[in-house]
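Novice: okay, sequence plus prediction incoming.
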Amino acid sequence: MNTLKTIGPVALILLMGSNSSFAQSFKREDKFLNAGIGIGGGLGIPFGVSYEQAVSDRISVGGYLAYSRKKERWNEYGEWKYSYILAAARGSYHLKVNSDRFDPYGGAMLGYNVASVKWSGEGSEPVSASAGGLMWGLHIGTRYWASEKVGAFAEIGYGATVLNVGVAFRL
């Protein structure tokens, strides 16, 4: 149900986009801000933001930051609470297509995952620890521009999530 509360405002923003003429879907020195949610991948439902800067007419580089929580119930005794903070550098290669609305791309990211776990329940706390480690991922995605400045994005891949969707802004 929380997913619907997130997708609703995104859909509203896209519907409000104007039908003005569009520039090329991806060009050198474009700057993008993406905000979205992830589904799948075992880390709960991460909420994340990414920033990208085009450094050529086909390549963008930037960063990704996300936060996620999930709970795991242990019978009637209590539950484990996991939290993750993900920070990564990412780069993408953008395909040339005959469309001013679609921006298909594929890329990779490399970063760090800070994970912590807490016990909430009866008796003494079982052994728990916080950890961190390198994280990498691959993605294939596209942006769809509803207006010159506002659009949506969707990515599939391996890494923080299997599917990442949200709203995109051209800065």
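Specialist: That came through fine.
Novice: could you use CA atoms for every contact and neighbour count after this?
Specialist: OK.
Novice: for the longest strand seen in the chain, packing partners?
Specialist: Longest strand in the chain by number of residues (criterion: DSSP state E): strand 102-121. Based on contacts counted as 3 or more C-alpha pairs under 8 Å, 6 or more residues apart in numbering; DSSP states H and E, the elements that strand 102-121 packs against are strand 78-94, strand 131-145.
Novice: what about those, which gets the closest to Leu163?
Specialist: Proximity to Leu163 (C-alpha to C-alpha) singles out strand 131-145 among the helices and strands packed on strand 102-121, at 9.2 Å.
Novice: what are the buried residues along that closest one?
Specialist: Buried residues in strand 131-145, counted by 16 or more other C-alpha atoms under 10 Å: Met135, Trp136, Gly137, Leu138, His139, Ile140, Gly141, Thr142, Arg143, Tyr144, Trp145.
Novice: got a list of contacts for that strand?
Specialist: Residues outside strand 131-145 that contact it (C-alpha atoms under 8 Å, 6 or more residues apart in numbering) are 25, 88, 101-116, 151-160, 168.
Novice: what's the angle between the longest strand of the chain and strand 131-145?
Specialist: Our comparison of strand 102-121 with strand 131-145, counting by axes from the mean of the first three to the mean of the last three C-alpha atoms, to 10 degrees, yields an angle of 140 degrees.
Novice: next, the one to line up against it:
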Amino acid sequence: MKKLFLSLTVLCLAIQFVQAQRFKPHVDLNLGIGVLPTFVKDHGKAKMLPMSLTADYKFTENFSLGLAGSYSITESGIYQFRDGTTAQWRNKFSTVTLRAAAHSRLINDCLNIYGGLNVGYTNSAIEMMQGEEKKIKAERGIGRTGSNFLYTAFLGSRYCLGQRAGLFGEVGFGVSIATIGISVRL
């Protein structure tokens, strides 16, 4: 019985060692375009589609840490105040975040599903195109510039097209609610 237990233990350790040797830490760079901008609720028009760039260092098969940056330009629709006057503004919105993610094992060595958290900083630079800034600030709470702390979750998947290239999609809050793009493994 002792020999059987010892043999099974050695076999399990050998399998674990072989699997650990297959994984090499790497960096995934993702360049994405937002397909559902955050400011869609304001009936805004995207003057520059939300763009994002992430660099994720996958240090184990199941975990990664990374940096993300994103930027968009949106113009509001014409907003009418209670007194009948109107306003319109442009919002240049950017984020810089740290991100941590947990990854599933690769399905068929080609599909990776992951989820995690973003923690960082946002900045909105508002430019009035029409109307009075003090009225829009009083009624909507929108000022010329604003910076905030951002913490949000995301869920995504990456499909490989080859050894180093792939496609990815993510949902989460930030500059866009949904993002798609290309991924390159370094």
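Specialist: Received the coordinates, thanks. Every value quoted in this text rests on a predicted model; they were computed, and no experiment measured them.
Novice: on that earlier part again, and the longest strand of the first structure, which stretch of the second structure?
Specialist: Per TM-score structural alignment, the counterpart of strand 102-121 of the first structure in the second structure is residues 111-130.
Novice: map Asn30 of the second structure across to the first structure for me.
Specialist: Here Asn30 of the second structure is matched to Asn34 in the first structure, going by TM-score structural alignment.
Novice: again with Leu161 of the second structure
Specialist: Under the alignment (TM-score structural alignment), Leu161 of the second structure maps onto Ala146 of the first structure.
Novice: that match: neighbouring residues, count only.
Specialist: Counted with other C-alpha atoms under 10 Å, residues neighbouring Ala146 of the first structure total 21.
Novice: right, and the helices and strands packed on strand 102-121 of the first structure - which one's nearest Ile59 of the first structure?
Specialist: strand 78-94 (4.7 Å).
Novice: check the offset of stretch 149-157 of the first structure from the chain's centre.
Specialist: The chain centre lies 9 Å from the centre of stretch 149-157 of the first structure; the measure is C-alpha atoms, centre = their mean, to the nearest Å.
Novice: closest one to Leu15 of the first structure among the helices and strands packed on strand 102-121 of the first structure?
Specialist: With distances scored as C-alpha to C-alpha, the stretch of those nearest to Leu15 of the first structure is strand 131-145 (10.9 Å).
Novice: follow-up on the earlier one: what lies in contact with the match of strand 102-121 of the first structure?
Specialist: 86-106, 142-160.
Novice: now find how far off-centre it is within its chain.
Specialist: Taking the mean C-alpha point of stretch 111-130 of the second structure and that of its whole chain, the gap between them comes to 7 Å (C-alpha atoms, centre = their mean).
Novice: picking that back up, the match of Asn30 of the second structure and Gly133 of the first structure, how far apart?
Specialist: With distances taken as C-alpha to C-alpha, to the nearest Å, Asn34 of the first structure is found 24 Å from Gly133 of the first structure.
Novice: sorry, back to before: buried sites along the longest strand of the first structure?
Specialist: Buried-residue list, strand 102-121 of the first structure, by 16+ other C-alpha under 10 Å: 102-119.
Novice: residues contacting Leu186 of the second structure?
Specialist: Taking C-alpha under 8 Å, 6+ apart as the definition, contacts of Leu186 of the second structure comprise His26, Val27, Asp28, Leu29, Arg164.
Novice: in the second structure, where's the longest helix?
Specialist: As far as residue count goes, and with DSSP state H defining each element, the longest helix of the second structure is helix 2-22.
Novice: residues making contact with the helix or strand just after it?
Specialist: Proceeding N to C from helix 2-22 of the second structure, the next assigned helix or strand is strand 26-37, under DSSP states H and E. The set of residues that contact strand 26-37 of the second structure without belonging to it, under C-alpha under 8 Å, 6+ apart, is 46, 49-59, 168, 175-186.
Novice: cool, thanks, talk later.
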